[in-house]
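In: I'll drop the sequence and a predicted model, then ask my questions.
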Amino acid sequence: MAKHDIPYVNLPAQGREQLDDLKRILEQVVLKGSFVGTHDDLALLEKRLAEYCGTSEAVALNSGTDALFLAMKVAGIGEGDEVITPPNSFVASTATIVQVGAKPVFADVLADQNIDPEKVARAITPRTRAIMPVHLTGRVCQMDEIMDLAERHGLVVIEDAAQAIGSMYKGRLAGSIGHFGCFSAHPLKNLNALGDGGFVTTNDSAAADRMRRLRAHGMADRQTIDEWGLVSRMDTLQAAVLGYRLDKLPDVITKRRANAALYQKLLRDERVYVPSCRNEEFNTFHTFVIQVDRRDELQAHLRSIGIKTAIHYPVPIHLQPAAKSLGHEMGDFPMTERQADRILTLPVNQYMTEADVETVANEVLAFVRQ
């Protein structure tokens, strides 16, 4: 049996490539001696992020989770409100709804893993205040239908774009379509910090200004606290690293898209489901997810020959112990549940060679054709 060495992510390769520049950035931050809450440093990054994402405002925060939380907070979502979101996301989407005091209401997904607008429409009640579509895998949801529903029912749209920086739907960038766009800069993301980080995009300047106060204890200045806030500002070092890596993001996306295109070309077998890219989509492929039977066996086989994969996510949120009080059970969201047993995330990182992609694809095909 042939042995390979293909990691799922390759942060060491990124580190080696950028080490000299990162040392220089660290030295500049250390010698400047200002590590948190530096307005000029954050303001510059925020200006660039807003320009990149096609909005007038961006607010730099310490995580994508806080981005979701603060977007809902400034939108006035709280006790007694309902927020519609899919059950197949990372837990942060649902957890932040609970943390602001609202109730998560799930809507099932389409074959491409993104929320189904028809299911969203059925989930709307008099208590619904917002829709939180999740642009899973780097593919933007069907936002025309979602924005139409929001307009007709007077709802706020909070895009969970944690996996979708640079992705587009009908020429519009993720995070610029709804009222708020919430992004993560976790080390595993396409635009990644050296630790946790995140930001919110919006065209609402008043909401952005309020978020900036809330991220720093609610302080208008050192002597004045406008409202009770929290500590959610982005560190100066992470802001500097993200500013540096923002210049490299187009190349990262180009390489990941090339890897994904090669997978799509090679994995043409009825036993391997690969969601196609529609003409109106520009998918940045934070992840490349296939759907197969005997998923766990395939993953174990690939691991045994040195190919690392992941599963995003094996247990839907509505079936997690923390969600017990919501009253859901197996069968409530059949598409999500079926996908949870079949999804497998293949490596697609920008440091893979064409030979690596071909190796992974060939091993997958050899297994499913047994």
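Out: Sure, I can see it. Here the structure is a predicted model, which means the values were calculated and not measured.
In: CA atoms for contacts and neighbours, from now on please.
Out: OK.
In: for the chain, longest helix please?
Out: Secondary structure of the chain per DSSP state H: the longest helix is helix 11-32.
In: what comes into contact with the helix or strand immediately after it in the chain?
Out: On the C-terminal side of helix 11-32, the nearest following helix or strand under DSSP states H and E is helix 39-53. Helix 39-53 has contacts (CA atoms under 8 Å, 6 or more residues apart in numbering) with 56-60, 165-166, 173-176, 201, 234, 236, 239-240, 242-243.
In: So what touches the following helix or strand past helix 39-53?
Out: Following helix 39-53 in sequence order, the next helix or strand is strand 57-61 (DSSP H and E). By CA under 8 Å, 6+ apart, the residues outside strand 57-61 that reach it are 42, 45-47, 49-50, 67, 197-205, 208, 211-212, 215, 232-234, 239.
In: Included below, for side-by-side comparison, is a second structure:
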Amino acid sequence: MSEENINVWGYLREYEAERDDLLDAVEQVFRSGRLILGDSVQRFEHAFASYCGLAHGVGVGNGTDALVVALEALDVGPGDEVVTVSNTAAPTIVAINTVGARARFVDIDPKTMLMDTSALAGALSERTRCILPVHLYGQCVDMSPVLELARARGVAVLEDCAQAHGATLRGARAGSFGDIAAFSFYPTKVLGAYGDGGLVATSDDALAAACRRLRYYGMAERYYVLQRGHNTRLDELQAELLNRKLTRLDAYIERRQQLAARYAERLADTELRLPVVGPERTHVYYVYVVRHPKRDAIISALRERGINLNISYPWPCHTMEGFAHFGYAKGDLPVTEAVAEQIFSLPMYPSLTDAEQDRVCDELRSVLAELQ
């Protein structure tokens, strides 16, 4: 009998383990009499913001909307510039584009593959309204130089925390450093819903109030529009599912870190470049990203052996046709571009078994030996 495929992510085993609790959440919401912006959303907004060390959470429809709402709450719009990285999921840049601002890109640190904060000052201009660090793959950008520069220049800081639920820098959690933060609860995330979901978090009362208006048509009270807004609300059912899963978030993170430690041990003597954790940080390993110059051949060979990997992300945003109007060309961000040609993600999710991970490592080591 042939072995089953191992995918880079999966939720079915987790669902079976948590099924009774999750279905009880469904029953609770359906019997509550309130299906939109009810008690479950309010409880989750408060609980998740508190987990992050923040005062306010504003649930929205997805992570992209969280970024859009946060940017608009900061009054970022046409004519403004947002400084960020190209090594990110496209929604980061889609959100900047949606509000009519221009993305200005800085290159990345070749070790952590996060924003090169030493290059940040050179990217700021008179039009810079916001710095948007992306806590990619599961660990935080070094926020001290970001915040120092932002304060000196009088610009806002919006943290993209879609991949870093629970990650810490000097003991503080992702999202608690800047003016405002955006989170995604897409099913693959460290804290994932069973559908779409997002949240904006801040300790600024005025920004929180603005976000609540923006997510609900621009209304501060029912039926009366104060400003241009959106219809983007965290679903009551998804919120209750997230409430239940939030109690297990630290356990999810601990298992991801265990798997990462096993990968590091099993693959330490290979030609792969393994993840580097920056100083004074914890990594929650949303994805376990490695590098190799023969990346495509490795992925193809492992697929034939029943192991399906992923690339996060094969195209830097500044090279995409949809963002050509920002005026960047191939060659402008050499580290970002070099990394994009080599990175790929190994299977990483809490219900991955040790035996499955051992098989991934064994097959990967075999493929690497054949490619020498």
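Out: Right, received. Where do you want to start? Everything numeric here is computed off the predicted structure, so don't read it as measured data.
In: Once they're superposed, tell me the TM-score.
Out: Between these two chains, after superposing, the TM-score reads 0.96 (TM-score structural alignment, normalised by the length of the first structure); 368 aligned residues with a CA RMSD of 1.4 Å.
In: which one in the first structure is aligned with Ala174 of the second structure?
Out: Alignment note (TM-score structural alignment): Ala174 of the second structure maps to Ala174 of the first structure.
In: Could you check how many residues crowd around its match?
Out: Ala174 of the first structure has 32 neighbouring residues, counting by other CA atoms under 10 Å.
In: Now for it: which residues touch it?
Out: Per CA under 8 Å, 6+ apart, neighbours of Ala174 of the first structure: Cys53, Val140, Glu159, Ala161, Ala164, Ile165, Gly166, Ser167, Met168, Gly181.
In: May I see the buried residues of stretch 145-161 of the second structure?
Out: For stretch 145-161 of the second structure, burial by neighbour count (16 or more other CA atoms under 10 Å) applies to Val146, Leu147, Leu149, Ala150, Val155, Ala156, Val157, Leu158, Glu159, Asp160, Cys161.
In: And those residues, which is closest to Val134 of the second structure?
Out: Asp160 (4.7 Å; CA to CA).
In: Might one say that the closest one is in contact with Pro133?
Out: Yes. Using CA atoms under 8 Å, Asp160 of the second structure is in contact with Pro133, at 6.2 Å.
In: mean shift between the longest helix of the first structure and the second structure?
Out: Mean deviation of helix 11-32 of the first structure relative to the second structure after superposition (mean CA distance after the TM-score superposition for the first structure): 1.6 Å.
In: Buried ones in that helix, by neighbour count?
Out: Of the residues in helix 11-32 of the first structure, Leu22, Ile25, Leu26 count as buried by neighbour count, 16+ other CA under 10 Å.
In: Next: stretch 289-304 of the second structure.
Out: For stretch 289-304 of the second structure, burial by neighbour count (16+ other CA under 10 Å) applies to Val289, Val290, Arg291, His292, Arg295, Ile298, Ile299, Ala301, Leu302.
In: So which of these belong to strands?
Out: Of those, the ones assigned to strands by DSSP state E are Val289, Val290, Arg291.
In: ok, so of the residues you listed, who is nearest Tyr349 of the second structure?
Out: Using CA to CA, those come closest to Tyr349 of the second structure at Val289, 13.0 Å.
In: which non-adjacent residue is nearest the closest one?
Out: Of all residues not flanking Val289 of the second structure in the chain, Ser345 sits nearest, at 4.4 Å (CA to CA, 6 or more residues apart in numbering).
In: The host helix or strand of the one you found against the first structure, how far on average?
Out: Element membership for Ser345 of the second structure (DSSP H and E) is strand 343-346. Superposing on the first structure and averaging over aligned pairs (mean CA distance after the TM-score superposition for the first structure), strand 343-346 of the second structure comes out at 0.4 Å.
In: quick one on the thing from earlier: would you list the contacts of Ala174 of the first structure in TSV and tack on distance to Ile6 of the first structure and secondary structure?
Out: Shown next, in TSV, are the contacts of Ala174 of the first structure (distance: CA to CA, whole Å; DSSP: H, G, I helix; E, B strand; the rest coil):
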residue	distance to Ile6 of the first structure	secondary structure
Cys53	32	helix
Val140	28	coil
Glu159	33	strand
Ala161	27	coil
Ala164	24	coil
Ile165	25	coil
Gly166	26	coil
Ser167	26	coil
Met168	29	strand
Gly181	33	strand
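In: Perfect, I'm done here.
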